[in-house]
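K.L.:
below is the structure, and that's it, no one-letter string:
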């Protein structure tokens, strides 16, 4: 075995020290760059104006009081569409429950804000209720805001784990394919087809009507999207679709060469007859359902809300509820969906008049799962 000479050993030691120095120097420079970057980020955050927005106990747009509270917050969003020096701190500390309708509407407004103003940043104060925080995670709100929360367990509550979310820019429903596949697993074939038809019709209406005009007179950029939620819980499927367009009442009064000649006269008479009992926007939604299939002469255009309402009456033995919420109005066939409203049928739907407009449209279906029942009936017949 040949030993290195002293000169060779000293040379090897110098090489080792040089290499170690290079590594240490690179590590030092990396840490220094990271520190400078973090300091810049911290400095930028410190320069930002912190806007505190506090949410109420219940996030929903069905009940007037929580709706008014939520609208106060979403109206604030518009003030920061074009300000890059703002950090919005969303305070969910006192929030006890998030309903599908209000949660989807909030998500749509938040995403619209982030798409119009990519420079805006967010902070969050989590809820004292762990299920609320899980909903924020499961529905993609935290991801949208580039925020994270720590959870004690990866296993979410049964009321949360089956929330699903999709969104898109046109009337195609491809981005919700996995959600629709899930429907086929829990609904009978006929009910699943009717849900698909109703959703397609709702998205078609959104695509052709919701974004025909500016949502607000000061609007300079429109986010022409739809948003879709589904949730399975306690033997019931809740499906919710939202757009932030001009709303059904405004779209009905738009005049184009394709509108039927007698449409506006019939619409005016119908609203005049019904607006005292309901309000103007609720009467307009009711008109869209009851006057006719469509306001245009286009044979290839969908049958609108009329078809959506008719479809629910063929599902699961007439047990499906539906709530159509648009601007200040509503049209609700309540078969147990809204506990503080009377039970109604297709011929006596209720309309809740609201003092706050959502400046858009949200449609909610509540559908009892019927696949198992159908299978039991088939076996009994055999």
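P.N.:
That came through, no problem. Keep in mind that this is a model prediction, so the values were computed, not measured.

K.L.:
when you work out contacts or count neighbours from here on, use the C-alpha atoms and nothing else.
P.N.:
Fine.

K.L.:
any idea whether residue 167 is helix, strand or coil?
P.N.:
strand (DSSP: H, G, I helix; E, B strand; the rest coil).

K.L.:
then residue 232?
P.N.:
With three-state DSSP as the basis, residue 232 sits in strand.

K.L.:
burial count for residue 356?
P.N.:
18 (other C-alpha atoms under 10 Å).

K.L.:
go on, residue 202?
P.N.:
When neighbours are counted by other C-alpha under 10 Å, residue 202 registers 24.

K.L.:
so residue 270 is in contact with residue 287, correct?
P.N.:
Yes. Applying C-alpha atoms under 8 Å as the test, residue 270 and residue 287 come out as touching, 6.5 Å apart.

K.L.:
quick one: which of the two has more around it?
P.N.:
Higher neighbour count among residue 270 and residue 287: residue 287, with 22 against 18, using other C-alpha under 10 Å.

K.L.:
please, which helix or strand holds that one?
P.N.:
Assigned by DSSP states H and E, residue 287 belongs to helix 280-290.

K.L.:
what do you get for residue 143?
P.N.:
When secondary structure is defined by DSSP H and E, residue 143 falls within helix 141-144.

K.L.:
which other residues reach that helix?
P.N.:
107, 111, 136, 137, 148 (C-alpha atoms under 8 Å, 6 or more residues apart in numbering).

K.L.:
which among those count as buried?
P.N.:
Those of these that meet the buried threshold are 107, 111, 136, 137, by 16 or more other C-alpha atoms under 10 Å.

K.L.:
any chance of these in JSON lines, with secondary structure and distance to residue 49 too?
P.N.:
Shown next, in JSON lines, are the buried ones among the contacts of helix 141-144 (DSSP: H, G, I helix; E, B strand; the rest coil; distance: C-alpha to C-alpha, whole Å):
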{"residue": "107", "secondary structure": "helix", "distance to residue 49": "22"}
{"residue": "111", "secondary structure": "helix", "distance to residue 49": "20"}
{"residue": "136", "secondary structure": "helix", "distance to residue 49": "24"}
{"residue": "137", "secondary structure": "helix", "distance to residue 49": "26"}
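
K.L.:
put this next to the previous one:
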């Protein structure tokens, strides 16, 4: 194990081999298991509802604190019965980043057992998701036989530290052949812009924790829709937007589109109207406009951008349904745009598009 003493501030000391600094929440238990630090994963790995997002944020904070003082962490999925693609990708990114920044750190995990009752695990869904996104390979834990979950086996994941169009194209080419070339081109523009923003803007210069300036991407296909996700662990849009763009430009966007506040969600909202990236590279598109444009090309599409403590959501003009509790409808948007503010951070940015398969086939 590492040294049994660690300093906090000047002259202060923390007890020998602490597991975590603060027990942020009762549902996030941490203890020692055969000498390893063990952290219980939330029952619902989900970023969509406000309570689940805030629990997830506390979980990430605990995980980061544990990584500072322990050489091996066991993630206990025993009570986890829900996991979404967005939460799975964000967890994969976090664990990979921690392994990179803490050379001696290693991970293990315990998976949910088969059980009866309200939350059955007869299909081993949690294990199937972790297997499909490469989580077991990342932490070096042997896998059991492949689990065939039709929707989950259609998830494809990649990552990189360059705005490499071939990587985005490779994932998009795994989509059903029924999807038109024009539709793939629209998805490609949004994905490549999100990847490039991660590389060019998300991370500060000389970032020792994230020297690779990395992004993570996932494409998922179900029987009726496509989900595309791009994630980074940078400082977040609310931090980079005012640093990278003139105050006069941001002021004009706020005034033109009636953005009244300066919370994280408001800054994310404003970022979708930045028409051209500062890099002006030839393979790049129109900045935030490319990210937003998918909801204009596909009438029932949904775009969600979560960054730090805020979320902005915009739907296509024919999208039906309502948002979860905790989201506020943005005035004068015809019921198509929402925002949310959280008591916790996602520690980076996660962009998600959901598009109907029928619309993509046109």
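P.N.:
Received the coordinates, thanks. Fair warning: this is a prediction, and the values are worked out from it, not measured in the lab.

K.L.:
what's the average distance for the helix holding residue 143 of the first structure when superposed on the second structure?
P.N.:
In the superposition with the second structure, the average deviation recorded for helix 141-144 of the first structure is 0.7 Å (mean C-alpha distance after the TM-score superposition for the first structure).

K.L.:
where in the second structure does that helix fall?
P.N.:
Per TM-score structural alignment, the counterpart of helix 141-144 of the first structure in the second structure is residues 135-138.

K.L.:
go on, stretch 198-206 of the first structure?
P.N.:
Against the second structure, stretch 198-206 of the first structure falls on residues 190-198 (TM-score structural alignment).

K.L.:
quick one: map residue 90 of the second structure onto the first structure.
P.N.:
Matched across to the first structure, residue 90 of the second structure falls on residue 105, judged by TM-score structural alignment.

K.L.:
its match and residue 228 touch, don't they?
P.N.:
No. At 9.8 Å, residue 105 of the first structure does not count as touching residue 228 under the criterion of C-alpha under 8 Å.

K.L.:
between these two, what contacts are shared?
P.N.:
residue 242.

K.L.:
who's in contact with residue 167 of the second structure?
P.N.:
Taking C-alpha under 8 Å, 6+ apart, we find residue 167 of the second structure in contact with residue 158.

K.L.:
which of the three states applies to the alignment partner in the first structure of it?
P.N.:
Alignment note (TM-score structural alignment): residue 167 of the second structure maps to residue 175 of the first structure. Here residue 175 of the first structure is helix, with the state taken from three-state DSSP.

K.L.:
tell me the SS of the match of residue 90 of the second structure?
P.N.:
Per three-state DSSP, residue 105 of the first structure ends up helix.

K.L.:
confirm that residue 296 of the second structure sits in a strand.
P.N.:
No. Assigned with three-state DSSP, residue 296 of the second structure falls outside any strand and is helix.

K.L.:
just checking, what packs against the lengthiest helix in the second structure?
P.N.:
In terms of residue count, the longest helix belonging to the second structure (DSSP state H) is helix 50-69. With contacts defined as 3 or more C-alpha pairs under 8 Å, 6 or more residues apart in numbering; DSSP states H and E, helix 50-69 of the second structure has these neighbours: strand 44-45, helix 85-101.

K.L.:
what does the last one contact?
P.N.:
Read it as helix 85-101 of the second structure. Counting by C-alpha under 8 Å, 6+ apart, 45-47, 60, 64, 67, 105-106, 129-130, 133, 135, 138, 208-210, 216-218, 220, 229, 231-233, 350, 352 sit against helix 85-101 of the second structure.

K.L.:
next one: the first one
P.N.:
The list of residues contacting strand 44-45 of the second structure from outside it, by C-alpha under 8 Å, 6+ apart, reads 52, 56, 80, 81, 82, 83, 84, 87, 88.

K.L.:
now which residue in the first structure aligns to the second one?
P.N.:
By TM-score structural alignment, residue 56 of the second structure lines up with residue 70 in the first structure.

K.L.:
thought residue 55 was touching that match, still the case?
P.N.:
Yes. Counting by C-alpha under 8 Å, residue 55 is a contact partner of residue 70 of the first structure at 7.0 Å.

K.L.:
show me which of the two is the more surrounded one.
P.N.:
Remark: of residue 70 of the first structure and residue 55, residue 70 carries more neighbours, 24 against 20, as counted by other C-alpha under 10 Å.

K.L.:
give me every residue that touches that one.
P.N.:
Applying C-alpha under 8 Å, 6+ apart, the residues near residue 70 of the first structure are 55, 56, 59, 60, 61.

K.L.:
what's the first one aligned with over in the second structure?
P.N.:
Spelled out, that is residue 55 of the first structure. Under TM-score structural alignment, residue 55 of the first structure pairs with residue 41 in the second structure.

K.L.:
for residue 221 of the second structure, what are its contacts?
P.N.:
The contact partners of residue 221 of the second structure, by C-alpha under 8 Å, 6+ apart, come to 151, 154, 155, 175, 227.

K.L.:
list the buried ones in stretch 194-214 of the first structure?
P.N.:
For stretch 194-214 of the first structure, the buried set under the neighbour-count rule, 16+ other C-alpha under 10 Å, comprises 194-195, 198-207, 209-211.

K.L.:
farthest pair within those?
P.N.:
Greatest spatial distance in those: 194 and 211, 25.6 Å, computed using C-alpha to C-alpha.

K.L.:
and for residue 280 of the first structure, the neighbour number?
P.N.:
Look at residue 280 of the first structure: counted by other C-alpha under 10 Å, it has 18 neighbours.

K.L.:
need the counterpart of it in the second structure.
P.N.:
With TM-score structural alignment as the criterion, residue 280 of the first structure lines up with residue 263 in the second structure.
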